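J.: any chance you can model this:
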Amino acid sequence: MITTDKRRWIEIAAVLATGLLKYVLMDWLNFRALYIAAACIFWSVYIYKRYRQNNFILQEWGFRKNHFKQAFLFLLPFALVMVAGIVWYGIFYNAIFLNWHVIPVFVFYPAWGIIQQFLVVALVAGNLQEIKVVNLSKSGIFLLTSLVFAWVHYPSLPLMVFTFFMELIFLAAYFKWRNLWVLGLYHGWVASLLLFFVLGRDLWNELWTVF
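T.: Okay, the predicted model is just below:
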């Protein structure tokens, strides 16, 4: 089943709507767990329904084992540099490393990272590449998509800057090897450490705290 341009535009609009809901449910109402759970369920159901219509859509999107090693090794230097920088920052500014909350976040955050990367790289960047009336170069798609991803992380300026440049690197890996699993893993692992030890945010407490 061929994906039409109309469906691609609808998918992009749905991703943007998901981003807008983040401001309402997470930033304003502080319903973090509700938002994340609802987004994961909604998009997981959508992925399943599209798969039932088109058995090749998962491969097209990047839910594949092919090229896992190549993409993993390509992004490994980025991850190592980020972790080294995070550890240095944490030691220099006396971050609290012995916090057990980082363990469940480190384990479960990659699942949320996979959903986020699916929305951004597969449904936004991937669709922009395929829509016939869009006349953007690959670098233009990378720039626009990374700006969208940074916008979702407003109002944290450090997080916006980090996610912008991270997504540029992730997009390069995705367009070359089309593997979402690797992006989700690195997203979850690096972001967990960054938020805990650089930005001082306890994601485990944030998830269960309302108001």
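
J.: drop to CA atoms for contacts and neighbour counts, all remaining ones
T.: OK.

J.: number of nearby residues for the residue nearest to Ile131 when sequence neighbours are not counted?
T.: Here the nearest residue to Ile131 in space, its sequence neighbours aside, is Asp5; by C-alpha to C-alpha, 6 or more residues apart in numbering that works out to 5.5 Å. Residues contacting Asp5 under the criterion other C-alpha atoms under 10 Å number 15.

J.: please apply the same query to Phe197.
T.: Counted by other C-alpha under 10 Å, the residues lying close to Phe197 total 23.

J.: got it, and Trp204?
T.: Neighbour tally, Trp204, other C-alpha under 10 Å: 16.

J.: equivalent analysis for His153, please.
T.: Residues lying near His153 (other C-alpha under 10 Å) number 19.

J.: can you pull the contacts of it?
T.: Leu159, Met160, Thr163 (C-alpha atoms under 8 Å, 6 or more residues apart in numbering).

J.: number of nearby residues for Leu207?
T.: Other residues within reach of Leu207 by the criterion other C-alpha under 10 Å amount to 17.

J.: in terms of helices and strands, where is it?
T.: Element membership of Leu207, judged by DSSP states H and E, is helix 203-208.

J.: name the helices or strands packed onto that helix?
T.: With contacts defined as 3 or more C-alpha pairs under 8 Å, 6 or more residues apart in numbering; DSSP states H and E, the packing partners of helix 203-208 are helix 32-53, helix 102-117, helix 180-197.

J.: before we go on, could you also do this sequence so I can check it against the first one:
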Amino acid sequence: MKNRLTSYLIEFSSLNLTRPASDKVRILEILAVVITAVSKFVFVDYLNWRLSFVNVTILAWSAYLMYRYKKDKLVLTDWGFRTDNFLAVLKLVLPFSLVSIMSFVMIGYIQGTLNVTWHILPLLITYPIWGTVQQFLTIALVAGNLNHIKSFKLSKPLIILITAILFSVVHYPSLWLILGTFVLALFYGYIYLKAKNIYVLGIVHGWLGALFYYTVVNQDPFADIFMKYL
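T.: All right, here's what the predicted structure looks like:
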């Protein structure tokens, strides 16, 4: 009975519940995401304005999200900001998450990079917010729009691959982050095209990302961003 209910929720979540946006709007949204990604190399990697970049990105895209919502009350649901299928999508993501965590610990142990301090606690609370924004941009606006553009049709595997490449390249120059985000985006792209829920993807992304930094990448984002202000 539970399995049947889960399948019903997944099937319902994959329906297009809003008035379709034009191809022009979808392409412009993808271009805006690409511009945001390129801006990361300027403001984060070159100028080292990481916190400012994150805050401006969240505010700017939140404003766009509200703009679209005023024009179409169903657009948030179509993008995946929904709770009706939360548990169903979580069940799909949970096995991947558990395997990922075990892999992080194993790699960190082998490398000697296990460095889990109290600094991870604030990130486990705040990073899911940034993770949700990233999933909205890369999975909803890139993969979702590519899947619905009518002027040209791409296969779902190609859409997932394009999205994964874009998401991983943004994390250059860290090879571990490129590899980790590429695998994550491959899985997330598959899940999203099957059942849309940005909340699940964003929260899990935030938790996995925070743990990944302190086990595999051997970086302390909390210290890098906040300790200079304390």
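
J.: that older thread, for the residue nearest to Ile131 of structure 1, give me its contacts.
T.: Contact criterion C-alpha under 8 Å, 6+ apart gives Glu130, Ile131, Lys132 as the residues in contact with Asp5 of structure 1.

J.: what does it align to in structure 2?
T.: Per TM-score structural alignment, the equivalent position to Asp5 of structure 1 in structure 2 is Asp23.

J.: go on, Tyr51 of structure 1?
T.: In structure 2, the position corresponding to Tyr51 of structure 1 is occupied by Tyr69, as judged by TM-score structural alignment.

J.: pretty sure its match contacts Asp78?
T.: No - at 10.8 Å, Tyr69 of structure 2 and Asp78 do not qualify as touching, with contact defined as C-alpha atoms under 8 Å.

J.: next, count neighbours for Leu51 of structure 2.
T.: By the criterion of other C-alpha under 10 Å, Leu51 of structure 2 has 14 neighbours.

J.: can you tell me the closest non-neighbouring residue to the equivalent of it over in structure 1?
T.: With TM-score structural alignment as the matching criterion, the partner of Leu51 of structure 2 in structure 1 is Ala33. Take Ala33 of structure 1 and drop its neighbours on the chain: the residue closest to it by C-alpha to C-alpha, 6+ apart is Leu207, 5.2 Å away.

J.: sorry, back to before: not counting the helix holding Leu207 of structure 1 itself, show me its contacts.
T.: The list of residues contacting helix 203-208 of structure 1 from outside it, by C-alpha under 8 Å, 6+ apart, reads Phe31, Arg32, Ala33, His101, Val102, Pro104, Val105, Ser192, Leu195, Phe196.

J.: got it, and stretch 83-97 of structure 2?
T.: Against stretch 83-97 of structure 2 from outside (C-alpha under 8 Å, 6+ apart): 6-7, 9-10, 13, 191, 195-197, 199-201, 204, 208.

J.: same question, stretch 114-134 of structure 2
T.: If you take C-alpha under 8 Å, 6+ apart as the criterion, stretch 114-134 of structure 2 is touched by 54, 58, 105, 108, 198-199, 201-207, 209-211, 214-216, 218, 220, 222-223.

J.: Gly202 of structure 2 versus the match of Tyr51 of structure 1, what's the distance?
T.: Per C-alpha to C-alpha, to the nearest Å, Tyr69 of structure 2 is found 20 Å from Gly202 of structure 2.
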